[in-house]
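> A structural model of the following input is requested.
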Amino acid sequence: MSNKKHVLIMGGDARYIHVINLLADTTDMHLYLIGFDHLSFEKSNIKHTELENMNLSLLDAIILPVGGTDEKGKVEVTYSDKALFLTEQIISCTPEHCTIYTGTANHYLQHICTATKRTLVKIFERDDVAIYNSIPTAEGTLKLAMKATDETIHNANVCILGFGRVGKTVARLFDAVGANVTVVARNQADIARITEMGLTAVKLQNLNTIISEMTICVNTIPYPVIDEELISNMSSSTVIIDLASKPGGVDFSFAKKEGIQAIHALGLPGKTAPKTAGKIIASVLLESMNVSASSV
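The predicted structure follows:
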């Protein structure tokens, strides 16, 4: 009896090209691809398919893009012109042990997995994945900042909102290239750690007192924090880079009205370093599915 796993990969960005190749490197896996019509793969255990042709009862896992689905079940596809949706009916046709893998999950995706009693694994909730992903996120943020300003990052006043897994890495990188880094946090222990790192610590409630001095403002806080009042106190040349997931933490419409450049920088690992980001995702998937591959 074969112990090979049957895995359906539905959509994804450039990271998933590397995920597919790395998963296919193991002989213990058959991969079925939907949403990659524009690409070809040479490995014999990779097969392009369509949902209407797929025997869903074979599946041990479904792998979704890092963003999961939207609230109507639509799945992001980069390498196909066809719209792709994941529904409760589709999941219900899989075996009970079939696991759904995603980066993050909204209410819709969580609901259909709960309704069908299928396990949902949100890999971006893992600390190790978030920390590894913070590296290409930070590098991508630095790249955006360099492109958006007409001054060097060295000696620029840079404000980082939030001192979580992403905020720490972003703060370290901007400090390493010579920026004057101010980190905004609420937790007293974070304030102490920021100070220990040789950076300037400011409590969130005091952000308005220093925001006018900032050249670049990077937000990592996933709720509305850069509001009308804060934007009104910014210099017109300030650049805002929001790393928080949708809907973000910035009043983008008011920033536009005030003529302040605000960038909602989503999916930076996939844009900045898709190969590295793909390796991170693949290693977690292989570990979770109890499959080993020496190339990852």
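> going forward, measure contacts between C-alpha atoms and count neighbours the same way
OK.
> Okay, and Ala6 sits in which element?
No, residue 6 isn't Ala; it's His. Secondary-structure assignment from DSSP states H and E places His6 in strand 5-10.
> which helices and strands sit right next to that strand?
Applying 3 or more Cα pairs under 8 Å, 6 or more residues apart in numbering; DSSP states H and E, we find strand 5-10 packed against strand 29-34, strand 61-63.
> can you give me the helices in this structure?
15-24, 88-92, 107-115, 127-148, 165-176, 188-196, 228-232, 252-257, 268-272, 274-288 (DSSP state H).
> Export those helices to JSON lines and append columns for mean neighbour count and distance to Lys47.
As requested, the helices of the chain are exported to JSON lines (neighbours: other Cα atoms under 10 Å; distance: least, Cα to Cα, whole Å):
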{"stretch": "helix 15-24", "mean neighbour count": "22", "distance to Lys47": "11"}
{"stretch": "helix 88-92", "mean neighbour count": "16", "distance to Lys47": "19"}
{"stretch": "helix 107-115", "mean neighbour count": "16", "distance to Lys47": "25"}
{"stretch": "helix 127-148", "mean neighbour count": "19", "distance to Lys47": "28"}
{"stretch": "helix 165-176", "mean neighbour count": "20", "distance to Lys47": "36"}
{"stretch": "helix 188-196", "mean neighbour count": "15", "distance to Lys47": "48"}
{"stretch": "helix 228-232", "mean neighbour count": "16", "distance to Lys47": "50"}
{"stretch": "helix 252-257", "mean neighbour count": "15", "distance to Lys47": "42"}
{"stretch": "helix 268-272", "mean neighbour count": "20", "distance to Lys47": "23"}
{"stretch": "helix 274-288", "mean neighbour count": "19", "distance to Lys47": "18"}
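> Another sequence for comparison is provided below:
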Amino acid sequence: MYDIAILGGDIRQIYMAEQFRRQNLSIITYGLTHPMIQDVCAKGASMKETIQSSHILVSAIPFSKDGITIPALTSSSDMTISNFNASIRSEQVLFAGMISDKVRSYCHQCKVSFFDFMEDDSIAIANGIATAEGAIMEAINQSPTNLHKSHCLVLGFGRCAKTLAVKLKALDTIVTVAARKDSDRAMAEAFGFHAIPLNKLCDMLPHFTYIFNTIPALILDANLLSRVSKDAIIIDLASAPGGLDYKAAKAYGLHANLCLGIPGKVSPKASAQILTDKVMEHVMKRKKG
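Predicted coordinates for the structure are as follows:
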């Protein structure tokens, strides 16, 4: 009955609904309420009805934070993974982020295709830009000092870390990258950054005013945090529970911030357009087929 069904999510899914409508697609939503889509999108009476009214399903990033419920702006008792599993039918396709292995397995059983936004390189790179900008914004908001000429540490050198380091350098900061792999450190030095192994952090930590972590593992333990300056600002971009010992950070009186879902918070419209474009690729292929 509808071209696309949108199940839960955040403000990004609101913008996606509005962007789909501009493509003359019919949209039904569930778990989303916003003036932007109030008069242009149908509203499902239940999650089951919404799921079964479209071939294409678009949902949240992450698809579930607790493995039980699907995040939504308007909570409903039936917004659960179990209800989702019970409602899907063969030949549908799900677009969401960080889809769990259990959901993937059930989709396979039901012959439902799925596309994980967070596993697409083009999306990850674009999100890395928003994440880097948001991380710098958080650092500026948290600190009474300028970034200019400050000593910044970036932990890791993946896609997000590379973008972040480049943008920090463009703001005339002194950037050091700490990475485990020799190749990553060599690449960081080729970019013009200082580079150190992770096992050499202890001696260097007291010198940094800003610390940005992108590694999804416990890197800054209690021992390393004891070496961090009390004036330093720590911005943790790693997936929950983050890359540092927050209990120890609090005990040491450090300014540590776990900043998750930055693209959806600081640039939801631009982030939504990236996701919309990816779904539209599938829509156009389906129409041609």
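> can you redo the helices of structure 1 as CSV with distance to Phe36 of structure 1?
Below are the helices of structure 1 laid out as CSV (distance: least, Cα to Cα, whole Å):
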stretch, distance to Phe36 of structure 1
helix 15-24, 9
helix 88-92, 19
helix 107-115, 22
helix 127-148, 24
helix 165-176, 30
helix 188-196, 43
helix 228-232, 41
helix 252-257, 33
helix 268-272, 16
helix 274-288, 16
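> To His154 of structure 1, which of the ones you listed lies closest?
His154 of structure 1 lies closest, by Cα to Cα, to one member of the helices of structure 1: helix 165-176, at 8.4 Å.
> Now do the strand holding His6 of structure 1: distance to the chain's middle.
Centroid displacement of strand 5-10 of structure 1 relative to its chain, using Cα atoms, centre = their mean, to the nearest Å, is 21 Å.
> Identify each buried residue in that strand, please.
Residues of strand 5-10 of structure 1 classed as buried by neighbour count (16 or more other Cα atoms under 10 Å): 5-10.
> how big's the offset between that strand and structure 2?
Between strand 5-10 of structure 1 and the aligned residues of structure 2, the post-superposition mean distance stands at 2.4 Å (mean Cα distance after the TM-score superposition for structure 1).
> and the angle from that strand to helix 15-24?
170 degrees (axes from the mean of the first three to the mean of the last three Cα atoms, to 10 degrees).
> and the angle from strand 5-10 of structure 1 to strand 29-34?
Using the same axes, to 10 degrees: strand 5-10 of structure 1 against strand 29-34 is 20 degrees.
> which residues sit against strand 5-10 of structure 1?
28-35, 58-65, 75 (Cα atoms under 8 Å, 6 or more residues apart in numbering).
> Please indicate which of those are buried?
Burial by neighbour count, 16+ other Cα under 10 Å: within these this picks out 28-35, 59-65, 75.
> From what I see, Val154 of structure 2 and Val175 are in contact.
Yes: the criterion here is Cα atoms under 8 Å, and Val154 of structure 2 meets it with Val175 at 7.3 Å.
> Show me whatever sits in contact with both of the two.
Counting by Cα under 8 Å, 6+ apart, the shared contacts of Val154 of structure 2 and Val175 are Ala165.
> These two - which one has more neighbours?
Val175 (26 against 23; other Cα atoms under 10 Å).
> Now which residue in structure 1 aligns to the more buried one?
Counting by TM-score structural alignment, Val175 of structure 2 lines up with Val181 in structure 1.
> what's its match in contact with, if anything?
By Cα under 8 Å, 6+ apart, Val181 of structure 1 lies in contact with 157-160, 171, 174-175, 199-200.
> first vs last residue of stretch 46-55 of structure 1, how far apart are they?
15 Å (Cα to Cα, to the nearest Å).
> do the same with stretch 86-101 of structure 1
13 Å.
> Ok, stretch 8-20 of structure 1 next?
Rule used - Cα to Cα; the end-to-end distance of stretch 8-20 of structure 1 is 10 Å.
> For that stretch, grab the matching residue range in structure 2.
Under TM-score structural alignment, the match for stretch 8-20 of structure 1 is residues 5-17.
> Quick one: distance of the matching stretch to the chain centre.
Stretch 5-17 of structure 2 has its average C-alpha position 15 Å from the chain's average C-alpha position, going by Cα atoms, centre = their mean.
> what's the answer for stretch 164-175 of structure 1, then?
In terms of Cα atoms, centre = their mean, the centre of stretch 164-175 of structure 1 is found 16 Å from the chain centre.
> got it, and stretch 114-132 of structure 1?
So, by Cα atoms, centre = their mean, the centroid of stretch 114-132 of structure 1 is 13 Å from its chain's centroid.
> for stretch 134-145 of structure 2, same thing?
With Cα atoms, centre = their mean, you get 19 Å for stretch 134-145 of structure 2.
> Over to stretch 227-241 of structure 2?
Distance, centroid of stretch 227-241 of structure 2 to centroid of chain: 18 Å (Cα atoms, centre = their mean).
> What is the corresponding segment of structure 1 for it?
So stretch 227-241 of structure 2 sits over residues 233-247 in structure 1, by TM-score structural alignment.
> Could you do stretch 200-212 of structure 2 as well?
So stretch 200-212 of structure 2 sits over residues 206-218 in structure 1, by TM-score structural alignment.
> How far does the matching stretch stretch from one end to the other?
16 Å.
> And for it, what's in contact with it?
145, 156-161, 184, 230, 233-235, 237-243.
> Pull the contacting residues for Leu32 of structure 2.
Leu32 of structure 2 makes contacts with 7-10, 14, 72-74, as judged by Cα under 8 Å, 6+ apart.
> Tell me how far it lies from Leu153 of structure 2.
39 Å.
> Check Ile27 of structure 2 too.
In terms of Cα to Cα, Ile27 of structure 2 sits 45 Å off from Leu153 of structure 2.
> Also Met280 of structure 2?
The separation that Met280 of structure 2 has from Leu153 of structure 2, given Cα to Cα, amounts to 39 Å.
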